[in-house]
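A.B. asks: below are the sequence and a predicted model for it; my questions follow.
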Amino acid sequence: MLVWLSLVLCYLAFLALALAMPRHHEQLRGRKPGRGLVWLLRITGAVLLGLSAWPALIWWGNPAVAVSSWLGILSVAAFAVAMMLTYASGWWRTTLAGAGTAAILLLVLPVFLHP
């Protein structure tokens, strides 16, 4: 379950970083972002990328395996965001809501499932 949490956090991070770019922001929201919003999205993306490494380290234990697996997860998430921007840019709100909900569930669910 931690691998999925890492993937969802990476997806949210790359979506935030894509929204921080004026071109993608205008493509998705119809207007250019302000400077404050750009910095907020960049910081959010960077923090989420940093947090996405944590579940991978816990799941795999060995730092070398965890980092190489996390790099693979980063690639999958970046590809998913790139495909969403290219082919399904109208669905970004739906994917954002779904990924946010999934992240919350993946964080909270183990608390209730633990004996």
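C.D. replies: On my side now, so go ahead.
A.B. asks: please make it C-alpha for all contacts and neighbour counts, starting now.
C.D. replies: Will do.
A.B. asks: and Val67, what does it touch?
C.D. replies: If a contact means CA atoms under 8 Å, 6 or more residues apart in numbering, then Val67 has Ala53, Ala56, Leu57 as its contacts.
A.B. asks: mind listing what's buried in stretch 42-55?
C.D. replies: Neighbour-count burial for stretch 42-55 flags Arg42, Ile43, Thr44, Gly45, Ala46, Leu48, Leu49, Leu51, Ser52, Ala53, Trp54, Pro55 (criterion: 16 or more other CA atoms under 10 Å).
A.B. asks: any idea which of those residues is closest to Met83?
C.D. replies: Gly45 (18.2 Å; CA to CA).
A.B. asks: which secondary structure element contains the closest one?
C.D. replies: helix 35-60 (DSSP states H and E).
A.B. asks: tell me what angle the helix or strand just after that helix forms with helix 35-60.
C.D. replies: Following helix 35-60 in sequence order, the next helix or strand is helix 63-87 (DSSP H and E). Here helix 63-87 runs at an angle of 140 degrees relative to helix 35-60 (axes from the mean of the first three to the mean of the last three CA atoms, to 10 degrees).
A.B. asks: want to compare, so here's the second one:
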Amino acid sequence: MSAAIASAVALALSYAGMAGLSLAMDRHHEQLTGQGEVPPARRRALRAAGSVLLVLALLACTRAWGATVGFTAWWGFLTAGGVLVAWLMAYRPRQSVASAGAALALGLFGGLALAMAG
């Protein structure tokens, strides 16, 4: 697995996962929808999807670099994804959702391509 491709996949999945987790919070959900509270079913779905995406990012990292280095790299990608989400939610909340969708597609497509190649 190419380290550069694995990095792009891990960053994209981390960003999309962090965006999903942030949208499960009332404050950020209200920013985008105007609804004061996240419906319970949507909250569970967003949390589950965000968590699965973060685990997929971990798998991409450990597959590319092994367990020790991959886990450390994953923490770095989690941090980068979280910072990107925090910045975009503060300044461009609507664009953060659109870019999270694009990152999700890129991450899943790239991850699938890596899985088929390896």
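C.D. replies: Good, I have the coordinates. These figures come from a predicted structure and were not determined experimentally.
A.B. asks: contacting residues around Gly110 of structure 2?
C.D. replies: Going by CA under 8 Å, 6+ apart, the list of residues near Gly110 of structure 2 reads Ile5, Val9.
A.B. asks: what residue of structure 1 matches up with it?
C.D. replies: Structural correspondence for Gly110 of structure 2 with respect to structure 1 (TM-score structural alignment): Leu106.
A.B. asks: the stretch of helix or strand its match belongs to vs helix 63-87, what angle?
C.D. replies: Per DSSP H and E: Leu106 of structure 1 is located in helix 92-113. Orientation note: helix 92-113 of structure 1 sits at an angle of 150 degrees relative to helix 63-87 (the same axes, to 10 degrees).
A.B. asks: in CSV: the buried residues of stretch 42-55 of structure 1, plus distance to Met1 of structure 1.
C.D. replies: Below are these laid out as CSV (distance: CA to CA, whole Å):
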residue, distance to Met1 of structure 1
Arg42, 27
Ile43, 26
Thr44, 23
Gly45, 22
Ala46, 22
Leu48, 17
Leu49, 18
Leu51, 15
Ser52, 13
Ala53, 14
Trp54, 13
Pro55, 9
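A.B. asks: quick one on the thing from earlier: compare the contacts of Val67 of structure 1 with structure 2 and list the overlap.
C.D. replies: On the basis of both residues aligned by TM-score structural alignment, their matches' CA atoms under 8 Å, what survives of these in structure 2 is Ala53, Ala56, Leu57.
A.B. asks: what's the matching residue for the last one over in structure 2?
C.D. replies: Taking TM-score structural alignment, the alignment pairs Leu57 of structure 1 with Thr62 from structure 2.
A.B. asks: for its match, what are its contacts?
C.D. replies: By CA under 8 Å, 6+ apart, the contact set of Thr62 of structure 2 is Thr68, Val69, Gly70, Phe71.
A.B. asks: 6 Å instead, please
C.D. replies: By CA atoms under 6 Å, 6 or more residues apart in numbering, the residues touching Thr62 of structure 2 are Gly70.
A.B. asks: again, but for Lys32 of structure 1
C.D. replies: Pro22, Glu26.
A.B. asks: switch to 10 Å and redo it
C.D. replies: Leu19, Ala20, Met21, Pro22, Arg23, His24, His25, Glu26, Val38 (CA atoms under 10 Å, 6 or more residues apart in numbering).
A.B. asks: all good on my end, thank you.
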